[in-house]
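>>> Structure, please.
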Amino acid sequence: MRAHRLAKGWLQKQLGKEVALDNTAISHFEKGSHIPRRDVTLRIDKALDADGAIFKLRDELDDNPDAKWLQRFLKEYARATTIHHITDFTPAVLETVEHTRLALEAGLPLYGGDLESKVAFRAELCEIMLRPDPPRFQVILGGSGSPHPDG
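The predicted structure is shown next:
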């Protein structure tokens, strides 16, 4: 992203203005500490006339097991003593491998990325819960369409 921005002669502030973002967000994206949503990536790609190059890179970074944000997330998750989860779906750490694969495969057209990398990341999350001293896991599972938690 930085190379495309500099080739255009823009400052981070100029790119931010063009895509309705703060220059701080642009800085985070360029450093790789944050991954922009797909819609934001499309706006950036278009503004920088990158012909899809930035959008393609976004999916590669999002699924890269070495991505800074993923490593930071796993580190925090691994050192947690309690994990609170509120969802309408089965939490990833409670899914079977088969369910994980089917759910992620169904989401590929929307979210993109590499299925095997996504499955591997989920497996790392599950390993944390299977260690001898796992964090306490608390979940509020809301029913579909129900305003009240089911359990």
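>>> use CA for all of it now, contacts and neighbours both
OK.
>>> tell me the helices in the chain, going along the chain?
Under the criterion DSSP state H, helices of the chain are mapped to 2-8, 12-18, 23-31, 38-47, 53-63, 68-79, 97-111, 115-130.
>>> what's in contact with the longest one?
The contact list for helix 115-130 (Cα atoms under 8 Å, 6 or more residues apart in numbering) reads 63-65, 74, 77-78, 92-94, 97, 100-101, 104-105, 108, 134-135.
>>> how much space between Val19 and Gln138?
Computed as Cα to Cα, to the nearest Å, the Val19 to Gln138 distance reads 39 Å.
>>> With Val119 instead?
23 Å.
>>> What residues does Arg37 make contact with?
Residues near Arg37 by Cα under 8 Å, 6+ apart: none.
>>> Who has more neighbours out of Val19 and Gln138?
Using other Cα atoms under 10 Å as the criterion, Val19 and Gln138 rank with Val19 on top: 18 against 11.
>>> To compare with the earlier structure, here is another sequence to fold:
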Amino acid sequence: MAFEFRRSGHGRLLEATATVANTAVHVVGLFPLRHRETSTFAFLRCPQQVGATFSDVEATPCLQSPVVREDVPVFTPKELDATKDPWAYFGAVVRRYRGNQSQVDVADAVHVSKQYVSHIEHAVRRPERKLVKALDRALDADGAVLAAFEMAVNASSHGSPEVADYFAAVVELEARATRIDWYSQSFFPGIVQTKEYATAITRAFSPFRSPEEVESLVAGRMARAEILASEDRPQLMVILDESVLVRPVGTPDVWARQLGYVLELINANKLVLQILPLSAGAHALLSAELIILRFPDAPPLAYVEGPHTGQVLDGKALVDACTLSYDLARAAALSPEASQARIEAAMREICP
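Below you'll find the model as predicted:
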């Protein structure tokens, strides 16, 4: 069992977390512990001792039995080789300059969660440059953390698909995810798009881009779709608003091929798709494009997107709220079988 403590500037205990079998538990009862530097003491969070100092704890008995609340997942990092993975190297540089500071202290200094700092250090998340600059200042790294970040960006950009900056983190996370829950109210998700459909979508979004730029963006999207061809592909669950089916994209041939490709993925057991019918009326995801990503070695994350912007959410409360909204939308959707029949009906309208 491992313990982590948060103290105020006056040495008062604010919070303790124990790690048992890779699960974080908040300590709310009496536990005999040994301080790593001084003498044995007992820490607890019961009515008698909330806010006690380390010296107060041994002198004040607790009337409660030890109780723990097992509701906070702990990130268990996988082994990384910093000599081969540029983002593992960047994480190692952050850890080195963090030194004896706790992840909580660093997270507070740059206004992110402790989990986010842990994900950076273990190459799960790629931070934005603005945050890296703040990290460099908070760690007194004199530019070393920023330099490691730039190196990682340059090293990993060769041969990588071109995507919008705000979506780059999701591309990396897609490849690590074991399950992806996706809700779209506007178009088929990128990883199930045909090249022709993706081209039509990209031209509609960016009418002033050159043909070469459009081709590059589409190539990036096609590269992302390759994860569905791998043996260890993620479980892909999609809720699609029915409005997508009544707004054809591209020529009739492009639209027909897109619908046919989605049906192929469904029949190959690479995709579970449910249509959220217009007749459902108001629902929990009326105003959002939402992706929830789940991992074998880290807590789930959510991604929400609007026009020309997007944000990865890692706070447990926010991810839980997004998951609930997704579940509510799925409850209002057609069954996978009825959804497939709806797509087949759309196909027949194009190709009677």
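>>> what separates Ala50 of the first structure from Lys13 of the first structure, distance-wise?
For Ala50 of the first structure, the distance to Lys13 of the first structure - Cα to Cα - is 18 Å.
>>> Tell me how far His28 of the first structure lies from Gly52 of the first structure.
Applying Cα to Cα, the value for His28 of the first structure to Gly52 of the first structure is 20 Å.
>>> and what of Ile86 of the first structure?
Separation of Ile86 of the first structure from Gly52 of the first structure (Cα to Cα): 35 Å.
>>> With Val19 of the first structure instead?
Val19 of the first structure is 16 Å from Gly52 of the first structure, by Cα to Cα.
>>> Now do the contacts for Ile266 of the second structure.
Ile266 of the second structure neighbours (Cα under 8 Å, 6+ apart): Val272, Leu273.
>>> Am I right that it sits in a helix?
Yes - using DSSP: H, G, I helix; E, B strand; the rest coil, the assignment for Ile266 of the second structure is a helix.
>>> That one and Gln185 of the second structure, how far apart?
19 Å.
>>> Same question for Asp136 of the second structure.
39 Å.
>>> what's the closest of the helices of the first structure to Pro147 of the first structure?
Of all these, helix 97-111 sits nearest to Pro147 of the first structure, with 24.1 Å by Cα to Cα.
>>> still on that earlier bit, using JSON lines, please lay out the helices of the first structure together with distance to Pro147 of the first structure and mean neighbour count.
As requested, the helices of the first structure are arranged in JSON lines below (distance: least, Cα to Cα, whole Å; neighbours: other Cα atoms under 10 Å):
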{"stretch": "helix 2-8", "distance to Pro147 of the first structure": "45", "mean neighbour count": "14"}
{"stretch": "helix 12-18", "distance to Pro147 of the first structure": "38", "mean neighbour count": "16"}
{"stretch": "helix 23-31", "distance to Pro147 of the first structure": "34", "mean neighbour count": "16"}
{"stretch": "helix 38-47", "distance to Pro147 of the first structure": "30", "mean neighbour count": "18"}
{"stretch": "helix 53-63", "distance to Pro147 of the first structure": "33", "mean neighbour count": "18"}
{"stretch": "helix 68-79", "distance to Pro147 of the first structure": "28", "mean neighbour count": "14"}
{"stretch": "helix 97-111", "distance to Pro147 of the first structure": "24", "mean neighbour count": "14"}
{"stretch": "helix 115-130", "distance to Pro147 of the first structure": "28", "mean neighbour count": "16"}
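>>> Pipe the ones you listed into TSV and attach distance to Gly142 of the first structure per row.
Listed next are those as TSV, based on distance: least, Cα to Cα, whole Å:
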stretch	distance to Gly142 of the first structure
helix 2-8	42
helix 12-18	37
helix 23-31	33
helix 38-47	27
helix 53-63	28
helix 68-79	22
helix 97-111	18
helix 115-130	22
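>>> What segments of the stretch 251-352 of the second structure are strands?
272-276, 289-294, 301-306, 309-313 (DSSP state E, counting those that start in this stretch).
>>> tilt between the last one and helix 114-121?
In other words, strand 309-313 of the second structure. Calculated by axes from the mean of the first three to the mean of the last three Cα atoms, to 10 degrees, strand 309-313 of the second structure forms an angle of 100 degrees with helix 114-121.
>>> Report the central residue of the second structure.
In the second structure, the C-alpha nearest the mean C-alpha coordinate belongs to Leu301, at 2.8 Å (Cα atoms, centre = their mean).
>>> from what I can see it touches Leu313, true?
Yes - the criterion here is Cα atoms under 8 Å, and Leu301 of the second structure meets it with Leu313 at 5.9 Å.
>>> so what sits against both of the two?
What both Leu301 of the second structure and Leu313 touch, as defined by Cα under 8 Å, 6+ apart, is the set Val319.
>>> coming back round to it: next one: the residue nearest to the centre of the second structure from Arg98 of the second structure, what distance?
24 Å.
>>> Now do Val104 of the second structure against Val117 of the second structure, distance only.
Applying Cα to Cα to Val104 of the second structure and Val117 of the second structure gives a distance of 8 Å.
>>> do Ala148 of the second structure as well
Per Cα to Cα, Ala148 of the second structure is found 16 Å from Val117 of the second structure.
>>> just Thr202 of the second structure next, same as before
34 Å.
>>> So for stretch 32-43 of the second structure, first residue to last residue, what's the gap.
Stretch 32-43 of the second structure stretches 7 Å from its first residue to its last (Cα to Cα).
>>> so it aligns onto which residues of the first structure?
Counting by TM-score structural alignment, stretch 32-43 of the second structure falls onto no part of the first structure.
>>> And for stretch 105-121 of the second structure?
Counting by TM-score structural alignment, stretch 105-121 of the second structure sits on residues 14-30 of the first structure.
>>> which other residues reach the matching stretch?
Contacts for stretch 14-30 of the first structure (Cα under 8 Å, 6+ apart): Met1, Arg2, Arg5, Gln12, Lys13, His34, Ile35, Pro36, Val40, Arg43, Ile44, Ala47.
>>> Could you do stretch 332-342 of the second structure as well?
By Cα under 8 Å, 6+ apart, stretch 332-342 of the second structure touches Ile239, Leu263, Val272, Leu273, Gln274, Ile275, Leu276, Pro277, Ala280, His283.
>>> Can you find the partner of the last one in the first structure?
By TM-score structural alignment, His283 of the second structure lines up with nothing in the first structure.
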